[in-house]
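Peer 1: mind folding the following:
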Amino acid sequence: MSGRAAQPVAKGPAAPARPVGPPGGRPPVGGGGPFRQLGMPAEKAVSFGPSARRLLARLAPERSRVVAVLVFAVASVALAVVGPRILGRATDLVFAGAVGSRLPAGTSTAEVVAQQRAAGHDDLAAMLERMDVVPGRGVDTSALARVLLLALAVYAAASVLGWAQGHVLNGVVQRTVYRLREDVEAQLNRLPLPYFDRRPRGELLSRVTNDIDNVAQSLQQTMSQLVTSLLTVVGVLAMMVVVSPLLALVALVAVPVSMVATVRIAKRSQPLFVRQWAATGALNGHVEEAFTGHDVVRVFGRQQEVLAVFEERNDELFRAGAGAQFVSGLIMPVMVFVGNLGYVAVAVVGGLRVASGAMSLGDVQAFIQYSRQFTQPLAQVASMANLLQSGVASAERVFELLDAEPQRPDPVQPQRPTAARGRVAFEHVSFRYEAERPLVEDLSFVAEPGHTVAIVGPTGAGKTTLVNLLMRFYELDGGRITLDGVDVAAMRRDELRSRIGMVLQDTWLFGGTIRDNIAFGRPGASEAEIRAAAEATFVDRFVRALPEGYDTVLDDEGGGVSAGERQLLTIARAFLAEPSLLVLDEATSSVDTRTEVLLQRAMAALRADRTSFVIAHRLSTIRDADLILVMESGRIVERGGHDELLAAGGAYARLHARQFAGAGGDPGAATAAPPGGGRAGPGG
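Peer 2: The predicted model follows:
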């Protein structure tokens, strides 16, 4: 696998920029296993205003379409607002026809009004005076038909414009979320390895998937309804004032009551939504960890402990989610109740106004519609408060990821070696995970081209740390590392890592065919080159036995092939990459003895003319290494060849004696093989 290393994923709470670790050079690991407790993100009140403004600012590339959405919304709302007034005219025509048919024909409206006043019916006279009534004539059906057709056309046009608004807005939201996902993906590739060392993988996945999906849903629903609702409130309020300032004043009394109730409820629901999404991330982290390590869980019989942690996290999510939904769910009933009170007040006052002749029945009917149209968008805005709070809470979690400090940028004018010889020099290198606790101090050595350098030592001695520093997964505190005379810090990371092939103890395969997994080592490799790499690493012999051969599809866990066969595939991938520098980390730990002998020969061919670093636990596999470095507590305590170090009787000899005590000698004395042990995690 050229230029890539499996990133160690540690579980735990957020950490400072510089990793903090225990003695021995291994940074802290918060999760440790499928049944360990996961640290939840620190809870804090969401900064609603700044986060909401930042979310809206991401709509900037869609300015023209946002303007189109506003234009469509204004036109649609304007037509919808005019509709009740037109229907009010139709009501007046029907009412006038019903009243006119009851009046004596042959008289004028003025005469009927005068007769009613003379009889002392002043209110009835005032009402008839405001109506367009013709005594003795019923409903004017032709006029009524024209008004109804006009209302139909207005409402149809409003619907078409509303559909156009929703269509354009959907594109705006989806493209905005598309760019947000791209930014998150790019940020994940920019973040340094220590960032991932401290955070549960499931919690990060929750931010990338659940939170972004929630942002998309919130934007889609709130923007569509929010714009329309606010414009409707403005338009309806204007029409209400035009129809009757008195009734408008009565209707507006309910507004401050509704707003106060909404604000008070929203403030209580806001922190609950923060808890809800934090609990979602924690639960996802636990589930992902438990399923990834389900074999370990079962082997150690810890199903009950895992289930207990799941129930605890699930219960926390239930409490947070139920509390958030319950509190925010109070908004709509409160708004409806206050709106109904206003509706009753408008109906009573409007009826009195019609009876007194101050208003026509059509105007009251239109005003009642307006009062409904006025309270309905307010209720919609209030009901969207929970969506808005939830969406902004998710957006803030995504922004926290986007705001995380990225790794040091590549140099503007990068350097690159003129010749790919593979000479590596550590020059007075210093590094520490914890500022006050030294790990690697003033370390120097040279790996000559084509040589094999084996790194041995107890667990936590810092073996893999050297490789991580060479790969620039971590930055040095002092000194420098050169590759073919060029400081690796002056090279682009992709350029540096493209020259390095890694074969790790932990295999990594992606969902795809066997051919694709091998070709991952060198994009663009031909079929012949892929098969040649497979044959050299003994992959071809088991692939040919599969029904689909190289077209066999694997899942991301390598299902369908054994652990040893997965290891063979990663070795074939590195073989195909043809790197100038090779890093081997217990590369044959998952294969059987016979296959290991064959792989050792393949590795010997793979290492030919390449500089190789072998992180070794089994000393029998590195006896033919050109240089053996013995590390303890981040320092090189011995260096030399196998026989030389045994004769010295120092740390290497003690390791050798402990490893082969009672084994009747060195079982690997007759076998020369490259790979060694250790994990690719920090600290080695």
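Peer 1: please count neighbours and contacts with C-alpha atoms only from this point.
Peer 2: OK.
Peer 1: quick one: the residue most central in space within the chain from residue 515, how far?
Peer 2: Geometric centre of the chain, nearest residue: residue 208, 1.3 Å, by C-alpha atoms, centre = their mean. Counting by C-alpha to C-alpha, to the nearest Å, the separation of residue 208 from residue 515 is 29 Å.
Peer 1: here's the other one to compare against:
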Amino acid sequence: MLKRIFSYMKQYKKYAFLALFCIAVEAVLELMVPMIMADLIDTGVATGDERYIYQKGFQMVLCAAAALVLGIGSARFAALAGQGLGANLREAEYEKLQSYSFANIDHFRVSSIVTRLTSDVTNIQNAVSTGMRPFGRSPVMLIFATGVAFSINSTLALVFFVALPVLAVLLICIIVNVRPLYSKMQFAIDRMNRTIQENLTAVRVVKAYVRGDYEIAKFEEANLNLKKESEKAFGIAVLNMPAMQFVMYATILSLLLFGGYLIHEGRLGIGELTGFLSYVLLILNSLMMMSNVFLMMTRSLASGARILEVIDEKIDLTDENAKDISVERGEIEFDHVWFKYKEEAKEYVLSDVSFHIKAGQTVGIIGQTGAAKTTLVQLIPRLYDTVRGTVKVDGVDVKNYPMQHLRDAIAMVLQKNTLFSGTMLDNLKWGDENASMTEIEEACRIACVDEFIDRLQDGYQTEMGQGGVNVSGGQKQRLCIARAILKKPKVLILDDSTSAVDTATESRIREGLAEKLPDMTKIIIAQRISSVRHADQIIILDGGRVSGIGTHESLLASNRIYQEIYESQKEGADL
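Peer 2: From the prediction side, this is the model:
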């Protein structure tokens, strides 16, 4: 896993190697200081040689100054490597998300994806930025200091053979217990983010139903759960420091005890013991740093596994059967289509659906709530794939079109209208970023956007706000229709996208589409019969099956479901 994660460092690897080089040389320079100091004491101080003392002192200052410069360089290079790795991981995740189908997105909660793009990546980049220094210093200091310690006095150095196994056992116990807790902590962050996201997205509903107290209680529950999981994880992780200090001070006391005895016996000099203790502290500090690296790596592994789940998600919609073709006319055919969202689902959402739409026709799709009208049209641009049967555009299976070309030729105004932060012009240009103002104004006339745009203070430069909060529901629907028209598609799908528009405006939009875009195939999903009664043909869906196909007059004469819908809406109008 670590190999795959670090493969995303790419162009920042040079900074990682430079950081490790600076860290290694800095560690060697620091390790030379105690050797020089021991020599200064045992030779210079013991003999009273001032010239020798100044010489060794100057060497210590040079080593310290060089180590300082290298330390600054290593910190900078490590930061560049860590932040670069984090940026590449986020980019890889986000690029993969853009290739997800709706089914892939359904595998993850949105809040979880956000956490994996932010918190989990931050854990890894911080582990690199702050962990590279101890990771580079520890092995150098440990090997070098241990070698020097044995060269000073091999008898005293035997104390390490007791201290190291004790420390290793304590560290392994901590890591084994803390690793699963880090995963639980990240899932707790997911849950808290989900609570916040839901509350902010539905803030108007919360205010309307006066459910602020309920939302606060729900957040407190998620927040306390995160607090509890964090306390468990960090409560075990912080045991690393007491364990290290226990071993460190026990080792120092043992060395002072045996060292004093050896000095008393005349087998060890005071300068040697001083230098030996300096190296002991370096060894123990290097072990402490190494244990911290292991803890950071443990948390990074938990985050890395979550990131790789997003990157490794198998895309169920691919271009493996695609040919170099594009949509020319917009003719659509469903040939015995069956569909369900999950393979393990017992019932099909769509069952044996067959119909044919000629290029340039206007077709209405109507049916009761839950009849799978939206699901049906989502199969045309391959937002989902059929389980059985074939969806054809211009007589070609949609799986044989490159998805980009297919979706460029089909414009959908979804049931849930979405506008992005930015100006109205920015939103309209989502349909065609190179569209001229003449084309934009024409699209706005067809969608009846021109009826209200003049009333806005800044016109096309009006800021939409997040989600288009500065316009009404009906205005938002008309803007989305204009955006789709600017795409100049061969097929235009309106998924109940005039539900918030009055019937007079809806009629003008319908007439504008028929008059200005006669060659475009238009599919209109609606709840109101008035929205589709002028269509060339109307498809009745009932429980995921086609109940009838025909014109308004033929269906009114022969189809029971259409008659019931018509009568209920007629009664409502009469009232």
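Peer 1: next, count neighbours for residue 328 of structure 2.
Peer 2: Neighbour count of residue 328 of structure 2, defined by other C-alpha atoms under 10 Å: 12.
Peer 1: run through the helices of the stretch 201-350 of structure 1 in chain order.
Peer 2: Here the stretch 201-350 of structure 1 has its helices, by DSSP state H, counting those that start in this stretch, at 201-206, 212-243, 245-252, 254-292, 294-299, 303-329, 331-355.
Peer 1: which position in structure 1 aligns with residue 278 of structure 2?
Peer 2: Using TM-score structural alignment, the equivalent of residue 278 of structure 2 in structure 1 is residue 369.
Peer 1: isn't that match right up against residue 85?
Peer 2: No - assessed by C-alpha atoms under 8 Å, residue 369 of structure 1 is found out of contact with residue 85, at 9.1 Å.
Peer 1: residue 170 of structure 2 -> structure 1?
Peer 2: For residue 170 of structure 2, the residue aligned by TM-score structural alignment is residue 261.
Peer 1: which ones are touching residue 233 of structure 2?
Peer 2: 178, 181-182, 185 (C-alpha atoms under 8 Å, 6 or more residues apart in numbering).
Peer 1: and if we set it to 6 Å?
Peer 2: Counting by C-alpha atoms under 6 Å, 6 or more residues apart in numbering, residue 233 of structure 2 touches 178, 181.
Peer 1: count of neighbours near whatever residue of structure 2 lines up with residue 156 of structure 1?
Peer 2: In structure 2, the residue paired with residue 156 of structure 1 is residue 65, using TM-score structural alignment. By other C-alpha under 10 Å, the residues close to residue 65 of structure 2 number 14.
Peer 1: roughly how far does residue 196 of structure 2 sit from residue 190 of structure 2?
Peer 2: Separation of residue 196 of structure 2 from residue 190 of structure 2 (C-alpha to C-alpha): 10 Å.
Peer 1: quick one: which of those two has more around it?
Peer 2: residue 190 (22 against 16).
Peer 1: skipping adjacent residues, who's closest to the more buried one in space?
Peer 2: residue 112 (4.9 Å; C-alpha to C-alpha, 6 or more residues apart in numbering).
Peer 1: verify the stated contact: that neighbour with residue 191.
Peer 2: No - the criterion here is C-alpha atoms under 6 Å, and residue 112 of structure 2 misses it with residue 191 at 7.7 Å.
Peer 1: what's near enough to touch the residue mapped onto residue 490 of structure 2 from structure 1?
Peer 2: Mapped onto structure 1 by TM-score structural alignment, residue 490 of structure 2 lines up with residue 580. Counting by C-alpha under 6 Å, 6+ apart, residue 580 of structure 1 touches 422, 499, 610.
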